[in-house]
Structures are given as C-alpha cells and as structure tokens.
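[1] Quick one, structure for this:
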Amino acid sequence: MELTERILKGDRRAVARAITLIENDATEKDELLQELHKHTGNAYLIGITGPPGAGKSTLTDQLLFLLRKQGLKIGVIAVDPTSPFTGGAILGDRVRMNDHALDPGVFIRSMGTRGSLGGLAKATKEATRVLDAYGIDVILIETVGVGQSELDIMNVADTTTVVLNPSAGDHIQTMKAGIMEIADLFVINKADLPGADKTEREINNMLDFIHDFDWRPPVLKTTVSQPASFQAMWEACCQHRTFLQENGLWEKRRKQRRQDEIVGIIEDRVQSRIRHWIEKNPSWQQILTEVEAGEKNPYQVADLILEWYNTSNCD
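    Now for the predicted structure:
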C-alpha cells in the first residue's frame, strides 16, 4: 500500500492522511493498520489526564520543549470534546502548542471524541499505531478532561499521569473511587499558586491507605516558572518505565492491551455485521412486533440472531 510506504519513509502528510482515514473509519484503514503493525511497539506512550483547568495542555507544551532538546521525536494526540449539537470539536490544543507547529520532530494531532466516553476518541489507539510506525519516540496522549470517566487511558498508555491543580481538594474526593487508582504519577501543576503543599499532602495521605501497589505513584509539583520541575516529571516517567521493564510488567501490560485490542476488533466487526443483517432483513420488523406483543422476548431474539450469525455469518 502506497500510504504505508510513505509513512515508513517519514512523510508527515501521509501520517495525517492515515489518521484521517482512521477517524472516518474508511474501508482501507484495516489494510493500512495491518501493514503497519510489524513496525510498531517502539514508542513510549504517556497518558496525561485530569480534570478540566488543571493545565494539561500547558504541561504537554512544556514537555515538548524539554524532550525536543533531548533530540527525541515526539507525537501528541490531544482529545477534545465533541459538541452533541453540531458534532464538531474545538480542537484548540494545536493553537495552544503553536510554537511546535513547524518543528519537523513534532507531530500534533487533535481529535474529537465523537461520542466516545472514557476521555479518549475511538480512533486514539489506532492513531498511536501510525505515529509509532512513523518513528515517533514518545507519544503524549492528552485526554479530554472529564473526571472519573477518564479510565480508557490506562488501556493505552504505558505511563499514566494524573494532573491536578492546587485547588484540587474537591476533585480528589470525587475521583478517588476511579481515576486516582489509574495514576502511575501525580503532578500538581501551577504549583506556584496557594494550596499546592496541601494538595500534595492530601494525595499522599490517600496513597497511604493503599497497600497493594507494587509501584507507589510519586507526587510531583510543576510550574512554568521552574523548567526544572518538568525535568523531574520526565525523570519520574522514565523511572516508571524502567520499573515496568525490570519487573516484567512492561510486556505483561502490552500483552494485555493486545488481547483487549483483538477482542475490541472482534466486537466491532460482529456488531457491524449484525446491524447490517438487521437493516437488510425483511423479517426484522415482524420480529419486533412479536416482541412487543409478548410472543417473543429480547433474550430469545438475541440468541436467535447469534445462532444465525454462527451458521451464516449474517450474510
């Protein structure tokens, strides 16, 4: 496939085109991803999540400056919420990271959630495959920032960073049943504001109640006025990566993600084919009428459709 060859040769336009095909669920995307698969698995994926207003985009921007100075090739996938009315998204992260727009060593892509829950767009995981094959060293994935539903990132990133701000006390209380448990690293951003030390104590106190983690997430403070604070964050990420690799958890996590990805592909394809069968089957409306009349129940119908699927593949 010509597009595959262009991506592997470092063609930025080909990468942008490929991600567009993925977002639009184009028919050729499966062939593309199959061809790219053997060239993936080298990039380090860092998830950046947390509540709105925590400064995730600013933190990502600072990391870009830092990592580019180290000569690393960086990809950014910034997920923005999609309007339920227009279907559009603000996609403002590329504007906020405008200083990097012309840097050939940085590829930034914003994408709307398009109705997906969990803080990520449906196409996020597949987009990381394209960037990985393109030769990106570190992929920063900035989630939409919707609070406790931001759990999808743990199934994509190697290291998940939860970003909070000094006034995060209420957020911590609401998140502790969910997002707090997915963090590999806590970052209190805007740490030059009042309350940073208090927030740090609150997070550490909560971590003290958790005794079953192999890796205790470090709690760091960052501020734009102190560039060294972002260096400390990057070093903590690298320490986490080393921890995973030395304890066999790196491959274990990635193997689990591959399994989840395969199951997800199967579910999508089965669902798509069953919906196609429903749309073209003339007896479907009669089946619904029988369910409404109590002559059949939904479980019987579901079993019947699955039986048809297994015997005829719904063709």
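[2] use CA for all of it now, contacts and neighbours both
    Noted.
[3] what are the ranges of the strands in the stretch 201-315 of the chain?
    Counting by DSSP state E, counting those that start in this stretch, the stretch 201-315 of the chain has strands at residues 219-221.
[4] To check against the first, give me the structure of this:
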Amino acid sequence: MNADERELLDALLAGEHRALARTISKIENRAPGYRELVSALYAHTGNADVIGITGSPGAGKSTLVDKLAETYRERGETVGIIAIDPSSPFTGGAVLGDRIRMASTIGDMDVFVRSMSARGTLGGLSTATADAVKAMDAFGKDKIIIETVGAGQNEVDIVRTADTVAVLVPPGSGDSIQTLKAGILEIADVFAVNKADRDGADRTVQELREMLHIGEGVDFGGSGHHGADAMADDGTEPTAGTGDGNGAENGNADADAGRAGNDTDSPAEWTPSIVETVATDGTGVDTFIDELAAHRSFLVDSGTHAEKVRERYAEEIRTLLREDINTLLETELEEAGGVEDLAEAVRTGDTDPYAIATEVLSPVAACLEEATVQARGLESESDADRQ
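    All right, here's what the predicted structure looks like:
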C-alpha cells in the first residue's frame, strides 16, 4: 500500500465521509491499489449489522429504506445505504433513480447513501458491493442497508452479503407470489407487506402464510395483526390492520415459540415473520425494525451468524479466484491471437472450442501445478526444521 492509499485509509478510519466516498469510488472503479486498500479494511470490520432489502419492482423499497434510516437515526444509530440501481446502457454506471426517493435524511451526515450499479450481474449485486459494505463497516456505520434492484428470481446474491434479508411484497400480488416462489421469496428472513393501507393487503398476507405452510400446525411469528394467534374463534382471518404493532406482544411470543422449535434437541431454526408497513407515513416501521433486530439476535444466540460469515468469506474467495483466473485466461487468449481469430479458426474447421480451451489452460495448469509442488516442498522443509 502506497502513501496515498495509507492516507485514504487513515482518513476513512477517522470518520471522514469524503474519504469513505473516495474509497467506494476506488473500489467500484477497480482502480489501481483498491485490492490492497480492501485488504487493510478487513481488520476493522465485523461490527455493523448488514440488512438486505429486496422485492419486486414497485414494492416501495426505496421509500421504506428511507424510513428505516430515519428511524434508526432517531434511535441514535448511524446508517450506511447502498442502493443498487440498474446499469446505464451507455456508461455502465448506476441510473441513480433510488436516490430521488430518499429525501428524509438529506443533510444528515450520519446517513451515508451511495448508489452503485448492478453492472449486469444476474444475482443483482456487483462484485464491488461486498467491498463497499466493508468500507462502511470499517468506517463505523452501525447499520448498513443494501437495497437491490428488484429484478426478480435471480436476485439472490443478497443472501451472501447481508445478515438479514427482508423481502417486500406489495398488496394484491396474487399469482406473482407463486411466480417468485422458486427464487426471491425463499431468501426472506422477514416479509414486509408494504403499502398495507391498500386493498388486497389481507389476502397477500394470507397467501404468504399459506405458501410458507404457516396454517398447518406450525407456529408463526408474525407481528401486527397477523401472528399465528391472530385467528378468530370461528377460524376466520380477522380484519387486517396496517402494521401498527398492536398485536406485537402476542405475535412475538408466538415467534419465540415457533423459532425455538418443538424439539429442544433439534437445531434452532428461524421462522420468517410477516410485517405490514406503510412506508409513506412510517406505519409499521418500528415493528419491522424490531423483527430485523430479532433475527439478528437469533443469529448471534444460535451461533449461525458465525456460520453465515464463514460462508460469506468462502464465497468471496471463490469470486476473487474466478476474477483473477478470468484475467489470466484473457491474457492467454490475447497471446493466442484473440478470441475473434480463434473463433474464425473454429468456423473454418481448423480446430474446435474444446481444443482451444485445453491449449489455453495448459500453461495455466502447469503454473498452478508447479506452484503447488513448491508450496509442498516449503511446507516439508518447515516441518523438518520444527522437528
């Protein structure tokens, strides 16, 4: 790490927002020296609570994130927001649409908002997102909220980056819930039926419960008026509220029972909760935050948080290896004449893709084998010295 990068790191750790912005820009642009900078951040991370907010387009994600940040600030916590926007077809950068709907905390230096481009990744998050989270974590943000694009089933990378994932579902989703079933809905730790003051909120909550097999003898930890106990004596669904949390006490009690599991010897499992919110006026946001906090506590108390972090780092290692190997292979391809020339050779029948792949990979594989042999030799010498 050179002197400029060291100075930038020191400024970030000292709490200078300008340094945080510059660091994230360096990370997103993959500028020279960014890897050394990110490596130095790791020693200062692990304290932030990372929350992912996802859901279908139009669910109100940006408005709810804005209210979350405002409420966290009222509770004295600092907030970092990463809004993953669609990629511009011209520049590849973020379109910046989400920033327009986050106005409540403008001017509050303890709320740092950064738009980042998805850069066409199927999982909804660019590789730089995880590094930007580390920058905010090292900076000292208490809560880091990642708002995804809202592309649909493919948007599941958030599970590998966030500690807690909330999926927003608008009222009247109907068949779209089934459409999302195989993907995005299965990643939720908390469901938020946003815009719950609109018609269809009751039905949407019921559909979510049925899809998760909530009504089949499994206690469910919803909040508001839709906890597992919120059924009338005749078995019918009571009139839905708008997530004001009046039933939270009983709902949370059921949540504790359901999440603990019926068998005390079985591993602890988290049962997703359903919260009704109206982001435009903040209704249900406090209850929503309480459910997010409950999941965070569950992760820590059950020991699954350490497992999630380990899996996160394992995926980061795989991602970095894929990126680096891809760069090496691109270099080999250029030395072999470039992809276009190789493709022309395939077209004319001079060779085939498999033969080209074998030829390009051979020197890389040879280098890896040689490095492995050397590493084993050094390890053997070290063992001999210790003996």
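[5] care to give me the TM-score?
    With the length set by TM-score structural alignment, normalised by the length of structure 1, the two chains reach a TM-score of 0.93; 313 aligned residues with a CA RMSD of 2.2 Å.
[6] ok, and what's touching stretch 34-54 of structure 2?
    Residues from elsewhere that reach stretch 34-54 of structure 2 (CA atoms under 8 Å, 6 or more residues apart in numbering): 1, 5-6, 9, 26-27, 61, 65, 131, 134-135, 137-138, 140-150, 158-159, 161-168, 296.
[7] counterpart of that stretch in structure 1, which residues?
    Aligning stretch 34-54 of structure 2 against structure 1 (TM-score structural alignment) gives residues 29-49.
[8] swap in stretch 317-333 of structure 2?
    Under TM-score structural alignment, the match for stretch 317-333 of structure 2 is residues 262-278.
[9] list the buried ones in that stretch?
    Neighbour-count burial for stretch 262-278 of structure 1 flags 270, 274, 277 (criterion: 16 or more other CA atoms under 10 Å).
[10] just curious, which of those is nearest to residue 216 of structure 1?
    residue 270 (39.9 Å; CA to CA).
[11] now the strands: where do they sit in the stretch 101-250 of structure 2?
    For the stretch 101-250 of structure 2, applying DSSP E, counting those that start in this stretch gives strands covering 111-117, 143-147, 164-169, 190-193.
[12] what about the third one, how far off from structure 1?
    Relative to structure 1, and after both are superposed, strand 164-169 of structure 2 has an average distance of 0.5 Å to its aligned residues, where the measure is mean CA distance after the TM-score superposition for structure 1.
[13] again, but for the last one
    For strand 190-193 of structure 2, the mean deviation from structure 1 after alignment is 0.4 Å (mean CA distance after the TM-score superposition for structure 1).
[14] quick check: that strand aligns to which part of structure 1?
    Going by TM-score structural alignment, strand 190-193 of structure 2 lines up with residues 185-188 of structure 1.
[15] Over to the longest one?
    Here strand 111-117 of structure 2 aligns to structure 1 at residues 106-112, judged by TM-score structural alignment.
[16] now the second one
    Using TM-score structural alignment, the residues of structure 1 aligned to strand 143-147 of structure 2 are 138-142.
[17] The matching stretch vs structure 2, mean deviation?
    Mean for stretch 138-142 of structure 1 is 0.5 Å (mean CA distance after the TM-score superposition for structure 1).
[18] dump the residue contacts of the residue nearest to residue 110 of structure 2 when sequence neighbours are not counted.
    Of all residues not flanking residue 110 of structure 2 in the chain, residue 78 sits nearest, at 5.2 Å (CA to CA, 6 or more residues apart in numbering). Contact analysis of residue 78 of structure 2 by CA under 8 Å, 6+ apart lists 72, 110-111, 141-143.
[19] cutoff 10 Å now
    Contacts of residue 78 of structure 2 were listed using CA atoms under 10 Å, 6 or more residues apart in numbering, and they are 48, 69-70, 72, 108-112, 140-144.
[20] Can you tell me how far the alignment partner in structure 2 of residue 161 of structure 1 is from residue 20 of structure 2?
    In structure 2, residue 161 of structure 1 lines up with residue 166, judged by TM-score structural alignment. Look at residue 166 of structure 2 and residue 20 of structure 2: by CA to CA, to the nearest Å, they are 26 Å apart.
[21] between those two, who's got more neighbours?
    residue 166 (27 against 22; other CA atoms under 10 Å).
[22] how much space between that one and residue 69 of structure 2?
    The separation that residue 166 of structure 2 has from residue 69 of structure 2, given CA to CA, amounts to 15 Å.
[23] Now do the contacts for residue 88 of structure 2.
    Going by CA under 10 Å, 6+ apart, the list of residues near residue 88 of structure 2 reads 94-96, 117-120.
[24] can you count the residues close to residue 204 of structure 2?
    By other CA under 10 Å, 20 other residues sit near residue 204 of structure 2.
[25] Aligned to it, what sits in structure 1?
    In structure 1, residue 204 of structure 2 lands on residue 199 (TM-score structural alignment).
[26] check contacts around the closest residue to its match other than its chain neighbours.
    The shortest distance from residue 199 of structure 1 to any non-neighbouring residue, by CA to CA, 6+ apart, is to residue 166 (5.8 Å). Listed by CA under 10 Å, 6+ apart, the contact set of residue 166 of structure 1 reads 54, 188-200, 221.
[27] Just give me the longest helix of structure 2.
    helix 353-386 (DSSP state H).
[28] Can you give me the buried ones in that helix?
    356, 360-361.
[29] any idea which of the residues you listed is closest to residue 314 of structure 2?
    Using CA to CA, residue 361 comes nearest to residue 314 of structure 2 of these, at 24.2 Å.
[30] That closest one matches what in structure 1?
    With TM-score structural alignment as the criterion, residue 361 of structure 2 matches residue 306.
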